[in-house]
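S.K.: Okay, sequence plus prediction incoming.
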Amino acid sequence: MSAAPDQKVSPQLQQFIMEEQAKAQLQQTVARLTDECWDKCMGTPGSSLSSRETACLDNCARRFLDTTQFVVKYFQSKAQAHSGGF
């Protein structure tokens, strides 16, 4: 959604759009984490998770989040360096 060149987007609308984009990105990350960790850790579905499945899911989720955080920080530092650190 972009405004015509002669129209300004209100700061409140810009904030709302940024918040909605952040929510969508978080939902996408959770869905991807769930897909990857489920495929990696789950065996035959049963009535409860085994201790191995629980430990695997916990470890997988932690590594996924650590990696995602590392990549985000890496690109943020690259963007900052590219923009002169401002």
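M.R.: On my side now, so go ahead. Residues are numbered from 1 along each chain as shown.
S.K.: Going by C-alpha atoms from here, please, whenever you check contacts or count neighbours.
M.R.: Will do.
S.K.: Please enumerate the strands of the chain.
M.R.: Counting by DSSP state E, the chain has no strands to list.
S.K.: spatially speaking, which residue is in the middle of it?
M.R.: Nearest residue to the geometric centre of the chain (C-alpha atoms, centre = their mean): Thr29, 3.7 Å.
S.K.: And that residue, how far from Asp39?
M.R.: For Thr29, the distance to Asp39 (C-alpha to C-alpha, to the nearest Å) stands at 15 Å.
S.K.: before we go on, here's another structure to hold up against the first:
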Amino acid sequence: MNFPSGLSSNIPNMESRKQAVMDQVRNELALANAQELINKINEKCFSKCITKPGNKLDSSEQTCVAKCMDRYMEAWNIVSRAYISRVQRESQGESL
């Protein structure tokens, strides 16, 4: 394909801008995903483990929160991996 003079020299610049925007979107999605994880852990584990809010957590509340966070993050990671795998399979199927 022939481009008008000067236009072809801008294509690498446009591609780098496009890549920069895509990288920024990925980073923002990752940040939003992490914030969602933290918010859900706070919401779910607090309501499950903290029955009588006070100035500090007792040892059973600390243990409950730690275990709850571990299980929630495990489940989140399993779901995330399954979702990514599915998206990759579907995108490969579309490109065939």
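M.R.: Great, that's in hand. Computed from a prediction, not measured in an experiment: that's the story for all the values here.
S.K.: thinking again about what came up before, so what does the residue nearest to the centre of the first structure match up with in the second structure?
M.R.: Taking TM-score structural alignment, the alignment pairs Thr29 of the first structure with Leu37 from the second structure.
S.K.: residues in contact with its match?
M.R.: Contacts for Leu37 of the second structure (C-alpha atoms under 8 Å, 6 or more residues apart in numbering) come out as 73, 76.
S.K.: what do you get for Val71 of the first structure?
M.R.: Neighbour list for Val71 of the first structure: empty [criterion: C-alpha under 8 Å, 6+ apart].
S.K.: Kindly report the same for Glu15 of the second structure.
M.R.: Counting by C-alpha under 8 Å, 6+ apart, Glu15 of the second structure touches no other residue.
S.K.: Could you find the counterpart of Tyr74 of the first structure in the second structure?
M.R.: So Tyr74 of the first structure corresponds to Ala82, using TM-score structural alignment.
S.K.: do you know how far its match is from Lys40 of the second structure?
M.R.: Remark: distance between Ala82 of the second structure and Lys40 of the second structure (C-alpha to C-alpha) = 19 Å.
S.K.: what's in contact with stretch 34-48 of the first structure?
M.R.: So stretch 34-48 of the first structure is in contact with 53, 56-57, 60-61, going by C-alpha under 8 Å, 6+ apart.
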